[in-house]
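In: The following block contains a protein sequence and its predicted model.
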Amino acid sequence: MLMKKGLLAATILTISCSTAAFAHEHHQNEACGATTLHGYMEDIKDEMRAMSSDIKSGDNQAAAARVETLIAHFEKSRDQVPYKLKAEKLEGADLKEQMSNYEKGIDKTIDVFKNLEVALKSDDLAEVKKWLGEIGAKRQQGHQAFKANC
């Protein structure tokens, strides 16, 4: 059991520390600047770390409560235009298509968090691990599609 918790903790730490969960914009270049979306992604990163700590300490109920905050941040992020789309100066149908893809990605990520919440509330470590892995996959997909290289 201790080995499984260690593996679960390592998975969580990798996901939460590797950057924010979706379409995060770096502060390294002033061209990217501080955006509202960047702020939401920073909040998500902080909540993911706190949730990771809750799970590592065995407090799945506290971790489940954090999921609601994470979902709220994603819902607010849904209405933002990722900096990459601004930098590419997309307009018209191209912008509409990319925004639709972005919104669908956010919606799918929210669904994954809802599934994680159920797993946390039922203390099902196998399902928690599964959904944390899916969060990592969604993060990677979002970054590949929408993260600007700044």
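Out: All right, it came through fine.
In: going forward, measure contacts and count neighbours with C-alpha atoms only.
Out: OK.
In: Could you check stretch 11-28 and say which residues are buried?
Out: If you call a residue buried by 16 or more other C-alpha atoms under 10 Å, then stretch 11-28 has these buried ones: 11-13, 15-16, 19-26.
In: helix/strand/coil for the spatially most central residue of the chain?
Out: With distances taken as C-alpha atoms, centre = their mean, the residue of the chain nearest its centroid is residue 21 (2.4 Å). Recorded secondary structure, residue 21: coil (DSSP: H, G, I helix; E, B strand; the rest coil).
In: Please identify the nearest residue in space to it, excluding sequence neighbours.
Out: Using C-alpha to C-alpha, 6 or more residues apart in numbering and skipping the chain neighbours, the partner closest in space to residue 21 is residue 139 (4.7 Å).
In: Repeat that for residue 143.
Out: Excluding the flanking residues, the one nearest residue 143 by C-alpha to C-alpha, 6+ apart is residue 23, at 4.7 Å.
In: Show the contacting residues for that neighbour.
Out: By C-alpha atoms under 8 Å, 6 or more residues apart in numbering, residue 23 lies in contact with 41, 82, 139, 142-143, 145-147.
In: Make CSV from these and add distance to residue 120, secondary structure and neighbour count to it.
Out: Listed next are the contacts of residue 23 as CSV, based on distance: C-alpha to C-alpha, whole Å; DSSP: H, G, I helix; E, B strand; the rest coil; neighbours: other C-alpha atoms under 10 Å:
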residue, distance to residue 120, secondary structure, neighbour count
41, 22, helix, 23
82, 30, coil, 24
139, 20, helix, 24
142, 24, helix, 20
143, 26, helix, 19
145, 29, helix, 18
146, 29, helix, 21
147, 29, coil, 19
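In: putting a second one here so we can go through both:
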Amino acid sequence: MKKGLLSAAVLSITCSSTVFAHGSCDTELHGYMQNIKDEMRAMSSDVKSGDNQSAVKHVDSLISYFEKSRSETPHKFIHDDLKGAELKSQNAEYQKVVDGTIVVLKDLERALQSGDSSKVRELFGAMGEQRKLGHSSFKDC
């Protein structure tokens, strides 16, 4: 039963659109988000199969992509023609969400390394919340 719940949570996260803001525009951020989606799917597959060591490698890649995406500007900010203080404020919010996601991923990495499946499930839920926050705040296309 617990494996079924974990699988459902992982599937929910990976089948949804990417974890963060990206649009149909070809931007660096969009590319990172596509890579994040692929890494999330691979990681969830590894977790389902019980290969936590391989899953940890995917978490490392995810952290790297989020670190790279931190310096990018979401398309929504360009589309909404944000400038000055408003752009600065929204970029700070975007970076805060990215940083929060990186913290969750680092916690997930530790849980995978220790084999704490209960914590892994909890952190997959936290990743889903981060995805919702990112999409609702920064995704427009």
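Out: Thanks, I have it. As the structure is a prediction and not an experimental result, all values here were calculated from the model.
In: hang on, the earlier thing: hang on, the residue nearest to residue 21 of structure 1 packs against residue 18?
Out: No. Residue 139 of structure 1 is beyond contact range of residue 18, at 9.5 Å (criterion: C-alpha atoms under 8 Å).
In: Give the aligned range of stretch 132-146 of structure 1 in structure 2.
Out: Under the alignment (TM-score structural alignment), stretch 132-146 of structure 1 falls on residues 124-138 in structure 2.
In: And stretch 60-76 of structure 1, by the same measure?
Out: Going by TM-score structural alignment: stretch 60-76 of structure 1 matches residues 52-68.
In: what's the average distance of that stretch to structure 1?
Out: Once fitted to structure 1, stretch 52-68 of structure 2 is off its aligned match by 0.6 Å on average (mean C-alpha distance after the TM-score superposition for structure 1).
In: So what touches that stretch?
Out: Taking C-alpha under 8 Å, 6+ apart as the rule, stretch 52-68 of structure 2 contacts 32-33, 35-36, 39-40, 42-44, 46-47, 98, 101-102, 105-106, 108-109, 112-113, 115.
In: ok, now how distant is the counterpart of residue 31 of structure 2 in structure 1 from residue 65 of structure 1?
Out: In structure 1, the residue matched to residue 31 of structure 2 (TM-score structural alignment) is residue 39. Per C-alpha to C-alpha, to the nearest Å, residue 39 of structure 1 is found 21 Å from residue 65 of structure 1.
In: Could you tell me where the biggest helix by length in structure 2 falls in structure 1?
Out: Counting residues, the longest helix found in structure 2 (DSSP state H) is helix 84-114. With TM-score structural alignment applied, helix 84-114 of structure 2 matches the range 92-122 in structure 1.
In: From the structure, what's the count of residues near residue 130 of structure 1?
Out: Residue 130 of structure 1 has 17 neighbours, counted by other C-alpha atoms under 10 Å.
In: what comes up buried for stretch 42-49 of structure 2?
Out: 42-48.
In: Please apply the same query to stretch 81-99 of structure 1.
Out: Neighbour-count burial for stretch 81-99 of structure 1, with 16+ other C-alpha under 10 Å as criterion, is recorded at 81-85, 95, 98-99.
In: got the contact list for that stretch?
Out: Stretch 81-99 of structure 1 has contacts (C-alpha under 8 Å, 6+ apart) with 23, 25, 32, 35, 37, 146-148.
In: now swap in stretch 112-124 of structure 1 and tell me
Out: Stretch 112-124 of structure 1 is contacted from outside by 60-61, 63-65, 67, 70-71, 125, 127-128, 131-132, 134-135, using C-alpha under 8 Å, 6+ apart.
In: go on, stretch 44-56 of structure 1?
Out: The contact list for stretch 44-56 of structure 1 (C-alpha under 8 Å, 6+ apart) reads 5, 8-9, 12-13, 16-17, 19-21, 60, 62-64, 66-67, 69-70, 73-74.
In: hmm, back to that, and the residue nearest to residue 143 of structure 1, what's its match in structure 2?
Out: Checking TM-score structural alignment: residue 23 of structure 1 goes with residue 21.
In: do the same with residue 11 of structure 1
Out: So residue 11 of structure 1 corresponds to residue 9, using TM-score structural alignment.
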